[in-house]
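**Student:** The following comprises the amino acid sequence and a computationally predicted model.
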Amino acid sequence: MYEARKTNQVIREMEIYNMEILWISECRWNGQGMIRHASGATICFSGQESGHYRGVALIINKKITKTLIDWEPINARIIRARFNSKYTKLTIIQCYAPTEDHCDEDKDTFYSTLEETVRKTPKHDVMVVMGDMNAKIGINNTGRERVMGKEGLGKMMNDNGERFADFCMENDLIIGGSIFKHKDIHKETWVSPTGKTKNQIDHITINRKWRTSLQDVKAKRGADVGSDHHLLASQIKLKLRKTSNKKPEILFTTQRLRDPVTRNIFEINLKNSFEVLEELPTEDIESGWTKFKQAFKETSSLVLGQKKKAWKTWMTSKSWNLIEERKKLKQEILSRKENFMRDNTYKRKNKQVKKSVKEDKQQFFEEQAKEAEKSSQQRRSRYITVYKITKSLIGSYQINSSSTVKGKDGTRITKQEEVSKRWKEHFQVYKRQSLT
C-alpha cells in the first residue's frame, strides 16, 4: 500500500468482492493512526516509526464504520479492533508474523505479544485471529484434531506452522483454512517470485465456541493489486450493529432546482403539501414545525432525490483501464496454470500501471497548485478556494486525533468517550496553570 495510489486499487477490489472489513499484512506505512479515505472507508494502521516495511492495517467499509467500538495499534506486526454486533462483540486481531528464516528470538517475541493481546480480549467476544502467519500447516492434524482439520495444503509443517498450531491449541482457535474442502488453487495464498513454490501461509482462525459462525475460507485468485499474495476471504455469519443510534442527516440534490421545469414541479408539490397541512389541526408549535419539516423532506425526496457522494480520485480512466487489463491478464495466465509473477507480459503491464499512476499524481498536484495560485490573486474567493484545495489534498488523509491521545500513565487511548474525557482533563489542568 506504500506505492502511489495502491490504496485505491485495494479498496476497489474490496468493493468488487463486497467485503465489509479488509485486513492488510505488510502495508508498509509508517507510524500509527486512523484516516478517512475519499471513498468513505476508514483505515486504521500500525507500522514502523521509520522505514517502509512491515506494518498492518484494517479497512472498514463506509456502511459499517459506526460498528467500530475501539481499536489498538500494538506494534508493526499486530493490530486489534473491536466491533459491535447484535448478540455479542467481535474482536479481530490482524498479524504479520516473522518469516521462516527469522531467528527464534523474533518468533518468540511475536507470539508472546500475540498471546498477551489475546488474553486481554473479553471471554464472551467472537475472536478472530488472522493474517500472514508465514505458517505451513499441511494436512496432518494428528494430536490437533480439536483445532485443525485435514483440508490444509501440503504434507509437512514448517517451524512457523508448529508454533502457529500450538498457539491455536493453547487459545482454542479453529484454523479455518484446514476445515473447508476446496481445490488446492483456492487454498494457495502465496506464490514465490520463481513460481515454483505455492503455499498456504495466510490464515483465518476463530474461537471454537463460535465455530458455526465461520461459513467459509477461500483464496480469491481473481483479485489483483500486483501482489504475490492472493486475497483470502472468509464469511462470518454475524450481524454487526452501530454503536450509535444517531441517524445521519439526509442531503438532497438541490442543484436540480436550477432547472426551471424541476423547480416548478417542486413548488407545485410543496404547495399541495402545505394546503393539506393547513387543514390539519395543530396542537402546538413543535408538532407544527415537525409536520412542516416533514413536508419539505417528502417533497425533496420525491422531486430532487437524495444526494449521493461520488468517490473522487485523481487517477485517470487510463490508469484504471490499465489496472483492469492487468487483472484480466492475471486471470488468463492463471487459467493456463502458469505463474503470473514470472510472466513477462504481466510484469510489463504492472510497470505500465505504476508509471501511469505516478504521472496522474504529478499532473493532479500541478493542476491543484496552478488553481491555488490563480485563486490567491482573486480578492473575494481566494481564501475559500485555497482552503478547499488544501483540504482536498490532505483533509481526507488527516490522522485522527483519537489515535494519538495518551492517558496519564502513557498508554494510548482509542475509545472516543475516553478520548473526550482525557481532553477535558487536559484543558482543566491547562486552565488552572494559566490562572496561577
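**Tutor:** Happy to help now that I have it.
**Student:** all contacts plus neighbour counts: C-alpha atoms, from now on.
**Tutor:** Will do.
**Student:** mind listing what the closest residue to Thr67 other than its chain neighbours touches?
**Tutor:** Spatial nearest neighbour of Thr67, excluding adjacent residues (C-alpha to C-alpha, 6 or more residues apart in numbering): Lys242 at 4.3 Å. By C-alpha atoms under 8 Å, 6 or more residues apart in numbering, the contact list for Lys242 reads 64, 66-68, 84-85.
**Student:** let's go with 7 Å and repeat that
**Tutor:** 66-67, 84 (C-alpha atoms under 7 Å, 6 or more residues apart in numbering).
**Student:** Tell me how many other residues crowd Lys351.
**Tutor:** Per other C-alpha atoms under 10 Å, the neighbour tally for Lys351 reads 12.
**Student:** what's the answer for the one 5 residues further on, then?
**Tutor:** Other residues within reach of Ser356, judged by other C-alpha under 10 Å, total 19.
**Student:** Equivalent analysis for the one 10 residues further on, please.
**Tutor:** For Glu366, the neighbour count with other C-alpha under 10 Å is 12.
**Student:** That one: what secondary structure?
**Tutor:** Under the three-state scheme (DSSP: H, G, I helix; E, B strand; the rest coil), Glu366 adopts helix.
**Student:** Would you confirm that Lys358 belongs to a helix?
**Tutor:** Yes - with three-state DSSP as the criterion, Lys358 is located in a helix.
**Student:** my read: it touches Lys6, true?
**Tutor:** No - in this structure, Lys358 is not within contact of Lys6 by C-alpha atoms under 7 Å, at 10.8 Å.
**Student:** overlap in contacts of these two?
**Tutor:** By C-alpha under 7 Å, 6+ apart, no residue touches both Lys358 and Lys6.
**Student:** so which of the contacts of Lys242 is the most crowded?
**Tutor:** Asn84 (21 neighbours).
**Student:** ok, now how distant is that residue from Leu238?
**Tutor:** Note on Asn84: its distance to Leu238, by C-alpha to C-alpha, to the nearest Å, is 10 Å.
**Student:** adding another structure so you can compare the two:
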Amino acid sequence: MDENGIATIDLELSRRGVDIVELQETRLAGTCTIKEANYTFFWIGRPPEESRIYGTGFAISNRPLCSSQTPSGVNDRISVLKVNTKQGTIFTVNAYAPTLAASSDDKDCFYHTLEDTIRKAFIWERVILLGDFNARIVEDDFSWPKCIGHFGVENGQRLIQLCCKNNLVVTSTLFPGKPHRKVSWCHPRSKTWHQLDFVITRSKHKEEFLNTRLYHSADCDSDHNLVVSKLRLEPRTYHNQIKASKKIDVSNLRNQKLQKCYHQSLDKKIAAINTHTSPEEHWEQLSSSIHNAGSEAFGLKKRQDPDWYSQSRELLEPALDRKRAAMLKYQSRATRQTFADYHSAKSEAQRTVRL
C-alpha cells in the first residue's frame, strides 16, 4: 500500500459501502493515521530504520469511527481493534500469516502469538479474526464439523487446528455461492485461483453473519481480492458530535463600511437580550449575538478543501476507470496482451496520481 494511493483506496471502499476494512502486507513504516474523505486509515509496521516488510492496518469508515477504539499492534503481523456495538464489543484481530516458503518455526511462532491474542478477548466479546493466512481450507466438514461448513475450498492444517482449539468457524464455508466468489488470489504462474483470505468468528456468533464473499471487481491495487462479510450488528455511539460554530471571514475587518454595519447590527442584538436570566443564559445570548452580528456583516470564511484527490478528481477518475476495466478484462481472460494492457493502465494511473 502506498501513502499516495490511499485516496484512491478510500474512493473504492466507499463504492463498496463497507464499514471496517483490515489491510495486510501494508509495508509502511511505523505507526500512523491518515483521515481521508470517507475513511480513516491506521497502520502498524516495523520501525522506520528497518526494512519495510509485512505490516497490518485498518480502514474505518468515518461514520462509525466514534464507536471504534484506537487499533493496537501486537507485532508487525498481528494487530487488534475493538468496536463497540449495541450487541456488545467486537474484538477484531488482523493477521498476516507467513507464506508457504517460511520455516516451520516462523509459522509455529505466528500461530502461538495469534492464539494468545485471541484468548485475551473476554468470553462475552465477539471475536472476529480476519486476514491473509496463506492457507487453504479442505472440503471436509465431516472431519471438522465445528470449524468448517459445507462449502469449503482446500487445505490449511495449522489454521484448522487453531479454529478447533478455540471454537472458531470459518464463515466463508457457511454460505453457498459460485466457486469464483470464494477464491481471493491467483497464482502468477499456474493461473490457479486459491482462497487464502478468511473471516473467522466464534461458533456461537456465526448466526450474526449474513454472508461472506469475494469481490473481484474491487480495484484496491492488490493481487488479493476484497473479502466482505455482512453482519447483523449496529454500532454504538458513545460521544455526541458537537457542531463547531462557523468561522467569520476576518479578512473583511478593515472594511469601514462593514465595520459600521457590524456595530449597528450588534447594538440591535444586544438591546434585544433578556437581562432577567441566569449568568449562563445571559452569556449564551451575548456570545451568539456577537457571532451572528459578525457573520451577517463580514460573512463566513469559505472552507478551503486541502484534499488533493478532490481537487484532481476530474483528472484521476478516468485513469482509475481505465485501470479497473483493464483489470477485469485480465481476470476474465488471462493472456499476455490483457496483462500488458493492465500493466500499462496501472502505470498510467500511478503516474497520474503522482502529478
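**Tutor:** Cool, the structure landed. Computed from a predicted structure; not experimentally measured.
**Student:** before we move on, the earlier item: please say which position in structure 2 the residue nearest to Thr67 of structure 1 maps to.
**Tutor:** Under the alignment (TM-score structural alignment), Lys242 of structure 1 maps onto Thr237 of structure 2.
**Student:** On the three-state scheme, that match is what?
**Tutor:** Going by three-state DSSP: Thr237 of structure 2 is coil.
**Student:** Same question for the one 4 residues further on.
**Tutor:** Each residue gets one of three states, and Gln241 of structure 2 gets coil by three-state DSSP.
**Student:** what's the burial count for it?
**Tutor:** Gln241 of structure 2: 8 neighbours (other C-alpha under 10 Å).
**Student:** That one and Cys66 of structure 2, how far apart?
**Tutor:** Gln241 of structure 2 is 9 Å from Cys66 of structure 2, by C-alpha to C-alpha.
**Student:** picking that back up, so how far is Trp185 of structure 2 from the match of Lys242 of structure 1?
**Tutor:** In terms of C-alpha to C-alpha, Thr237 of structure 2 sits 36 Å off from Trp185 of structure 2.
**Student:** what do you get for Lys260 of structure 2?
**Tutor:** Applying C-alpha to C-alpha to Lys260 of structure 2 and Trp185 of structure 2 gives a distance of 69 Å.
**Student:** Settle it for me: which of those two has more neighbours?
**Tutor:** The residue with more neighbours, out of Lys260 of structure 2 and Trp185, is Trp185; 20 against 12, by other C-alpha under 10 Å.
**Student:** what residue of structure 1 takes the place of that one?
**Tutor:** Under TM-score structural alignment, Trp185 of structure 2 pairs with Trp190 in structure 1.
**Student:** Isn't that match up against Asn199?
**Tutor:** Yes - with contact defined as C-alpha under 7 Å, Trp190 of structure 1 counts as touching Asn199 (5.4 Å).
**Student:** contacting residues for the most centrally placed residue in structure 2?
**Tutor:** Centroid check for structure 2 by C-alpha atoms, centre = their mean gives Ala59 as the closest residue, at 1.9 Å. When contacts are counted by C-alpha under 7 Å, 6+ apart, Ala59 of structure 2 touches 20-22, 39-42.
**Student:** and the residues you listed, which are buried?
**Tutor:** The neighbour-count test (16 or more other C-alpha atoms under 10 Å) marks 20-22, 39-42 as buried among the contacts of Ala59 of structure 2.
**Student:** and of these, the nearest to Asp116 of structure 2?
**Tutor:** Glu22 (19.7 Å; C-alpha to C-alpha).
**Student:** Am I right that the closest one is in a strand?
**Tutor:** Yes - counting by three-state DSSP, Glu22 of structure 2 falls inside a strand.
**Student:** Now it: closest residue in space, sequence neighbours ignored.
**Tutor:** Phe58 (4.6 Å).
**Student:** Near the one you found, how many other residues are there?
**Tutor:** 23.
**Student:** And the helix or strand where it lies, how far out from the chain middle?
**Tutor:** Per DSSP states H and E: Phe58 of structure 2 is located in strand 56-61. Chain-centre distance of strand 56-61 of structure 2: 3 Å, with C-alpha atoms, centre = their mean, to the nearest Å.
**Student:** Output the residue interval of structure 1 matched by that strand.
**Tutor:** Counting by TM-score structural alignment, strand 56-61 of structure 2 corresponds to residues 56-61.
**Student:** Isn't Asn84 of structure 1 up against Ser244?
**Tutor:** No - in this structure, Asn84 of structure 1 is not within contact of Ser244 by C-alpha under 7 Å, at 10.1 Å.
**Student:** what ranges do the helices span in the stretch 51-200 of structure 1?
**Tutor:** Here the stretch 51-200 of structure 1 has its helices, by DSSP state H, counting those that start in this stretch, at 104-119, 159-171.
**Student:** Would you format the ones you listed as CSV with mean neighbour count included?
**Tutor:** Converted to CSV, the helices of the stretch 51-200 of structure 1 look like this (neighbours: other C-alpha atoms under 10 Å):
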stretch, mean neighbour count
helix 104-119, 14
helix 159-171, 18
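**Student:** Using TSV, lay out the ones you listed together with distance to Val353 of structure 1.
**Tutor:** Compiled in TSV, the helices of the stretch 51-200 of structure 1 are given as follows (distance: least, C-alpha to C-alpha, whole Å):
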stretch	distance to Val353 of structure 1
helix 104-119	35
helix 159-171	35
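**Student:** Which of those sits closest to Arg422 of structure 1?
**Tutor:** Between those, helix 104-119 lies closest to Arg422 of structure 1; by C-alpha to C-alpha that is 23.6 Å.
**Student:** average distance between that closest one and structure 2?
**Tutor:** Once fitted to structure 2, helix 104-119 of structure 1 is off its aligned match by 0.6 Å on average (mean C-alpha distance after the TM-score superposition for structure 1).
**Student:** And the contacts of that helix?
**Tutor:** 97-98.
**Student:** Could I get the full set of strands for structure 1?
**Tutor:** 21-25, 32-36, 42-46, 56-60, 68-73, 78-84, 89-96, 126-132, 173-175, 190-191, 198-199, 202-207, 214-220, 231-236 (DSSP state E).
**Student:** Name the stretch from those strands that approaches Leu304 of structure 1 most closely.
**Tutor:** Between those, strand 32-36 lies closest to Leu304 of structure 1; by C-alpha to C-alpha that is 28.2 Å.
**Student:** hang on, the earlier thing: for the strands of structure 1, which one sits closest to Thr142 of structure 1?
**Tutor:** Once these are compared by C-alpha to C-alpha, strand 173-175 is nearest, at 14.2 Å.
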